[in-house]
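Chemist: Below is the sequence, then the predicted model.
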Amino acid sequence: MEIENDVTVKLLFFARSKELAGTRESTIRLPTKISYKKLLNIISENYNLQTIKDNILLAKNEEVCEEEVDIEIKERDSIAVIPPISGG
């Protein structure tokens, strides 16, 4: 029997990340445990976000992820990609 080690999650893009990715939301298969940096790299490379990568925040199920802590992901979790927001 094969052990399931990856899950499908929903990616939600906001503001500039939505423009660069060309979509508001998408799904992606990810391992159940991943470092913040690796997750950020995967999302940046797959969704054309390299130009804003250093300024993106990632949030899982509406909670901002800590960069130093591995992210545990379950089936149907959502990951929000939040770029810097300029105000005026």
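Modeler: Sure, I can see it.
Chemist: CA only for contacts and neighbour counts going forward, please
Modeler: Noted.
Chemist: any idea how far Glu66 is from Arg24?
Modeler: To Glu66, Arg24 is 23 Å away according to CA to CA, to the nearest Å.
Chemist: Could I get the full set of strands for this protein?
Modeler: 6-13, 25-31, 33-34, 57-60, 63-64, 71-72, 78-82 (DSSP state E).
Chemist: who does the first one touch, helix- and strand-wise?
Modeler: Using 3 or more CA pairs under 8 Å, 6 or more residues apart in numbering; DSSP states H and E, the elements in contact with strand 6-13 are strand 25-31, strand 78-82.
Chemist: Put this next to the first one:
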Amino acid sequence: MIIKILFFGITADLVHTTHLTLDIDKDVKVASFKAVLESKYPQLKNVNSYAIAVNEAYASDDLILKENDTVAIIPPVSGG
């Protein structure tokens, strides 16, 4: 199934794009998706942690992705 991925901040710098589409298996949970993503883009392992949002809402690791979902990769934010 096809999903759209959006990268923000340092994650966009690491993968050299702000968006792409990815063909993944059906019934993949967010936790498994992270593993697939890090296998394709091992440089993401250098980010201490990042949040996943699916269709503009933060997602837990057990959420199952669906065809045409938009997944945002959101790095940690710091500032003051």
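Modeler: Received the coordinates, thanks. Keep in mind the model is a prediction, meaning the values are calculated, not measured.
Chemist: What's the TM-score once they're superposed?
Modeler: The TM-score (TM-score structural alignment, normalised by the length of structure 2) is 0.86; 79 aligned residues with a CA RMSD of 1.4 Å.
Chemist: any chance of the strands of structure 1 in CSV, plus mean neighbour count?
Modeler: Formatted as CSV, the strands of structure 1 follow (neighbours: other CA atoms under 10 Å):
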stretch, mean neighbour count
strand 6-13, 18
strand 25-31, 15
strand 33-34, 15
strand 57-60, 19
strand 63-64, 12
strand 71-72, 15
strand 78-82, 22
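Chemist: now those in a markdown table, with distance to Thr51 of structure 1?
Modeler: Formatted as a markdown table, the strands of structure 1 follow (distance: least, CA to CA, whole Å):
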| stretch | distance to Thr51 of structure 1 |
| --- | --- |
| strand 6-13 | 15 |
| strand 25-31 | 19 |
| strand 33-34 | 22 |
| strand 57-60 | 14 |
| strand 63-64 | 21 |
| strand 71-72 | 23 |
| strand 78-82 | 14 |
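Chemist: Pick out the residue nearest the middle of structure 2.
Modeler: Ile73 (4.0 Å; CA atoms, centre = their mean).
Chemist: Now check that one against structure 1: what is it aligned to?
Modeler: Taking TM-score structural alignment, the alignment pairs Ile73 of structure 2 with Val81 from structure 1.
Chemist: Compute the distance between its match and Pro31 of structure 1, please.
Modeler: From Val81 of structure 1 over to Pro31 of structure 1 the distance is 18 Å, taken as CA to CA.
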